[in-house]
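Peer 1: Show me the folded form of this:
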Amino acid sequence: MKGDMSEKGELRAELLGARRLLSAEDVRETAAVLARHALELPELTDAGTVAAYVSVGREPGTRPLLDALRARGVRVLLPVLLADNDLDWGTYQGPGRLKPAGRGLLEPAGERLGPDAVVTADTVLLPGLAVDARGMRLGRGGGSYDRVLARLAAAGAHPALVVLLHANEVVARVPAEPHDHPVHAVVTPDGVSRFTGPSGPAGGE
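Peer 2: As a prediction, this is how the structure comes out:
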């Protein structure tokens, strides 16, 4: 376990270092391409509710995708980070209804829907630093989305799990632990890759 944790830390540092080299123009261009690819996914085009997040810094950009989903009439849920690192949720009402939050994040203004609101989502966009050929995702290590995935499993909810990444962030192997969940699909500027697990769609446990 300790070896996996160390491996994860080293991989995180490497990928975050690569992100820091990206220019603001790189990030803007990538966000537009990611939105085009993502909007072709049935998991997003057919969804009534999508749990997403607002990208910040050099993360693969989500904002064009959020606006396109909202324009289509999709209910978009955005996370609100709580003091214990769990996530509450609010509804995305447009870029003018985002407000600064802790750790440089942006969160939706307006009503808080509670941590269990995520179980209503047809698709969940997960932030990440990498995905491997098995669909295993490397997060930032804060544990917030581990709680989200555990909450979905406890509720018997099986939304599609999708990650948006830069092209270099699809890697050969992500160190995995027993609680880690594989995802259904990854979207990069190069297109979409899908994954299946040993017993059906990835993330369907």
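Peer 1: Every contact and neighbour count from this point should use C-alpha atoms.
Peer 2: Noted.
Peer 1: what's the following helix or strand after the longest helix that the chain contains?
Peer 2: For the chain, the longest helix by residue count, based on DSSP state H, is helix 2-20. Sequence-wise, the next helix or strand downstream of helix 2-20 (DSSP states H and E) is helix 24-38.
Peer 1: so who does the residue positioned nearest the centre of the chain touch?
Peer 2: Residue closest to the mean C-alpha point of the chain, counted by C-alpha atoms, centre = their mean, is residue 126 at 1.7 Å. Residue 126 is in contact with 52, 53, 145, 161, 162, 163, 164, counting by C-alpha atoms under 8 Å, 6 or more residues apart in numbering.
Peer 1: Before we compare anything, build this one as well:
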Amino acid sequence: MEGTGDGAEASAKTAAKTALRDQLLTARRRRPLAARLADATALRDQLLAAPELRVAPTVAAYVATPDEPGTGPLLDALHELGRRVLLPVLVGDGDLDWAAYAGPDALVARRFGLLEPTTPTLGPDAVATADVVVVPGLACDRRGNRLGRGGGSYDRALARVPRGTFTCVVLHDEEILDAVPTEAHDRPVTAALTPSGISRFPGPLAGP
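Peer 2: Next up, the predicted model:
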């Protein structure tokens, strides 16, 4: 009976995640283009001002899709500052490899239309060398529990990041929620970056 209960609870969490994802994605798609452009600039400025970023020689980040908060201005600013920027490369099993960002002209559309670097890949463990790790998401709660799109790629990547690393999900202001449904494999983050600022969390990663 216990196994049956566990299965029902897992199914309920999965259903809750799916419903919340649909709601959040619908809201993102309705966001005006002018607001998206302004958000991308604000996100860049907020992260560049963060003390964690100022002392970070290596930053793991990503190229945002059209319905995600924009990361283009941030990537270009980091590149111009001479920071080593690692971008993900999706591999066959859904895991993430990493490669260095060499500018917008060194990106190519690959699986699912994702823009990925054309530079040599460095292996999935390369994310562990980053001093700051910036990841996508659809929402998070005030303890750093992150809701992704459901593929698990970034949960696997975050599992390789050393404890104490500044890990930050990029969101719109209204996507920081009181709670999000979580499962055992979900990996929390230490902060959320939004156009209005950076929220730092005391949650699960604060333990020994």
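Peer 1: Got a TM-score for the two of them?
Peer 2: Once superposed, the chains reach a TM-score of 0.92 (TM-score structural alignment, normalised by the length of structure 1), with 199 aligned residues with a C-alpha RMSD of 1.5 Å.
Peer 1: counterpart of the residue nearest to the centre of structure 1 in structure 2?
Peer 2: Counting by TM-score structural alignment, residue 126 of structure 1 lines up with residue 135 in structure 2.
Peer 1: now its match: how far from residue 17 of structure 2?
Peer 2: Note on residue 135 of structure 2: its distance to residue 17 of structure 2, by C-alpha to C-alpha, to the nearest Å, is 18 Å.
Peer 1: what angle do the longest helix of structure 1 and helix 24-38 make?
Peer 2: Angle between the axes of helix 2-20 of structure 1 and helix 24-38 is 110 degrees (criterion: axes from the mean of the first three to the mean of the last three C-alpha atoms, to 10 degrees).
Peer 1: Going along the chain, name the helices of structure 1.
Peer 2: Using DSSP H, the helices found in structure 1 span residues 2-20, 24-38, 42-45, 63-71, 144-154.
Peer 1: List just the one of the ones you listed that sits closest to residue 130 of structure 1.
Peer 2: Residue 130 of structure 1 sits nearest to helix 2-20 of all the helices of structure 1, at 7.9 Å, using C-alpha to C-alpha.
Peer 1: Let's have the helices of structure 1 in TSV, adding distance to residue 86 of structure 1 and mean neighbour count.
Peer 2: Below are the helices of structure 1 laid out as TSV (distance: least, C-alpha to C-alpha, whole Å; neighbours: other C-alpha atoms under 10 Å):
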stretch	distance to residue 86 of structure 1	mean neighbour count
helix 2-20	21	14
helix 24-38	26	18
helix 42-45	25	16
helix 63-71	22	18
helix 144-154	5	17
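Peer 1: dump the residue contacts of the residue mapped onto residue 161 of structure 1 from structure 2.
Peer 2: Under the alignment defined by TM-score structural alignment, residue 161 of structure 1 is paired with residue 167 of structure 2. Taking C-alpha under 8 Å, 6+ apart, we find residue 167 of structure 2 in contact with 132, 133, 134, 135, 189, 190, 191.
Peer 1: Next, the contact list for the fifth one, please.
Peer 2: Contacts were defined as C-alpha under 8 Å, 6+ apart; by that measure residue 189 of structure 2 touches 144, 145, 146, 166, 167, 168, 169, 201, 205.
Peer 1: Adding distance to residue 83 of structure 1, write the helices of structure 1 out as a markdown table.
Peer 2: Listed next are the helices of structure 1 as a markdown table, based on distance: least, C-alpha to C-alpha, whole Å:
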| stretch | distance to residue 83 of structure 1 |
| --- | --- |
| helix 2-20 | 23 |
| helix 24-38 | 29 |
| helix 42-45 | 30 |
| helix 63-71 | 25 |
| helix 144-154 | 11 |
